[in-house]
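Engineer: for reference, the sequence and a predicted model appear below.
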Amino acid sequence: MTKIRAVKSKDDCNAIAQLANIIWREHYTPIIGIDQVSYMLDKFQSSEAIKQQIEDGYKYYAISYNMVLVGYLAIKKNDHTMFLSKIYISKDFRGLGIGKTALNFIDQEATNHACKTITLTVNRFNTNSINAYEKLGYIKTRTAIKDIGEGYVMDDYIMERTL
């Protein structure tokens, strides 16, 4: 059974950061390389970074399957749009409907907050994720290249789905 609950405590942030370390290294190393993965984990997915994002208005959620932490997501409402900042599921738990449950949760949160669209960013070379989002009705609206420091950039598509 999949459960999604708000991340609130320091222990929650630590657990999400540890899970991010595993997921990101497995998933993103072939796409952006280990050096950028390590940099981004420290900058965006450390326990301290997660706590700061929550203070800045992002809502983080832990995703558990049969009482095991298997993923997480983060969203933020911007006007009439819900921004899906992060959604990650551990490799060993993909294909069990957990991602679909999480995306339905995001849809419901967007509806509850009177959002008309959901937007997200996805690395332009993250083909599997792009294909999955397109199957769910997301469309590419533009590209965005963002300097994140230390000579690294995020080279993304902005994708959007109307509710």
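Structural biologist: Done, it's in. Numbers count the residues shown, from 1 in each chain.
Engineer: from here on, contacts and neighbour counts on C-alpha atoms
Structural biologist: Will do.
Engineer: so what's the most centrally placed residue in the chain up against?
Structural biologist: By C-alpha atoms, centre = their mean, the chain has its centre lying nearest to K86, at 1.1 Å. Residues in contact with K86 (C-alpha atoms under 8 Å, 6 or more residues apart in numbering) are Y72, L73, A74, I75.
Engineer: that one sits in which helix or strand?
Structural biologist: Assigned by DSSP states H and E, K86 belongs to strand 81-89.
Engineer: just send the contacts of K86 back as a markdown table, with secondary structure too.
Structural biologist: Below are the contacts of K86 laid out as a markdown table (DSSP: H, G, I helix; E, B strand; the rest coil):
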| residue | secondary structure |
| --- | --- |
| Y72 | strand |
| L73 | strand |
| A74 | strand |
| I75 | strand |
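Engineer: of those residues, closest to R142?
Structural biologist: Checking the contacts of K86 against R142 by C-alpha to C-alpha gives I75 as the nearest, at 19.9 Å.
Engineer: second structure for comparison follows:
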Amino acid sequence: MVDEIVFKPVETREELEALARLAAEIWMDYWPALIGEEQTRYMVEMFHSVEAMERDRAEHGYEYWFIQSETGDVLGYTAGHDEPESGRYYISKVYLKPEARGRHLATRTFAFFDELCRKRGWHAMRLNVNKGNELGLRAYRGNGFQVIDAVVNDIGNGFVMDDYVMERPVSA
């Protein structure tokens, strides 16, 4: 169990490069069994490369954080952006290294987002999760998220994301 975790904002080009390497490592470990290696590689490039993260920051206001132990060990990363039109925060990414899973870091990540949402005046958080991602679904349901929709999004190259949309109110 990790005593304390820190959410370190990703700010520099060097940090984005380190985050892209971490994303590729986590994704290539976890996702090929669920969606295949070809789609995994495509999604890493489309959504987790330095260029993709720079685009999402510039065009959609994405924010990225390393999830770290108090000693600075990187355990994973998270990202999202404000949705002022709906009064919600969209959590785009919560990804942990294999050795960090099962240690309640998702719960602490949602507590981090709760605080961020309260400061910004948002009433809810939402996210998308692959319908076959049982580990993610368990973590999200266990943290109060409920399915509000099901969507299939064409992401190009013959691939789709077949997801549940989940939401939970911000804690008081």
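Structural biologist: That came through fine. Remember, predicted model here, so these are calculated numbers, not experimental data.
Engineer: the strand holding K86 of structure 1 vs structure 2, average offset?
Structural biologist: Average distance, strand 81-89 of structure 1 versus aligned residues of structure 2 after superposition (mean C-alpha distance after the TM-score superposition for structure 1): 0.6 Å.
Engineer: please identify the buried residues of that strand?
Structural biologist: T81, M82, F83, L84, S85, I87, Y88, I89 (16 or more other C-alpha atoms under 10 Å).
Engineer: E14 of structure 2: neighbouring residues, count only.
Structural biologist: 11 (other C-alpha atoms under 10 Å).
Engineer: and it, what pairs with it in structure 1?
Structural biologist: Aligned by TM-score structural alignment, E14 of structure 2 pairs with D11 of structure 1.
Engineer: any idea how far E48 of structure 1 is from that match?
Structural biologist: For D11 of structure 1, the distance to E48 of structure 1 equals 11 Å [C-alpha to C-alpha, to the nearest Å].
Engineer: likewise M154 of structure 1?
Structural biologist: Applying C-alpha to C-alpha to M154 of structure 1 and E48 of structure 1 gives a distance of 21 Å.
Engineer: repeat for R25 of structure 1
Structural biologist: Distance, R25 of structure 1 to E48 of structure 1, using C-alpha to C-alpha: 19 Å.
Engineer: before we move on, what about S90 of structure 1?
Structural biologist: 21 Å.
Engineer: can you map out the helices along structure 2?
Structural biologist: Assigned by DSSP state H, structure 2 shows helices spanning 13-30, 32-35, 37-48, 50-60, 105-120, 134-142.
Engineer: figure out which of the ones you listed is closest to P169 of structure 2.
Structural biologist: helix 105-120 (8.8 Å).
Engineer: and the closest one, which stretch of structure 1?
Structural biologist: Under TM-score structural alignment, the counterpart of helix 105-120 of structure 2 in structure 1 spans residues 98-113.
Engineer: what lines up with T81 of structure 1 in structure 2?
Structural biologist: Superposed on structure 2 with TM-score structural alignment, T81 of structure 1 falls opposite R88.
Engineer: with S64 of structure 1 instead?
Structural biologist: Using TM-score structural alignment, the equivalent of S64 of structure 1 in structure 2 is Q68.
Engineer: burial count for that match?
Structural biologist: 19.
Engineer: now do the contacts for it.
Structural biologist: By C-alpha under 8 Å, 6+ apart, Q68 of structure 2 lies in contact with I5, V6, F7, K8, V74, L75, G76.
Engineer: which one of those is nearest V170 of structure 2?
Structural biologist: In terms of C-alpha to C-alpha, no member of those lies closer to V170 of structure 2 than F7, at 18.6 Å.
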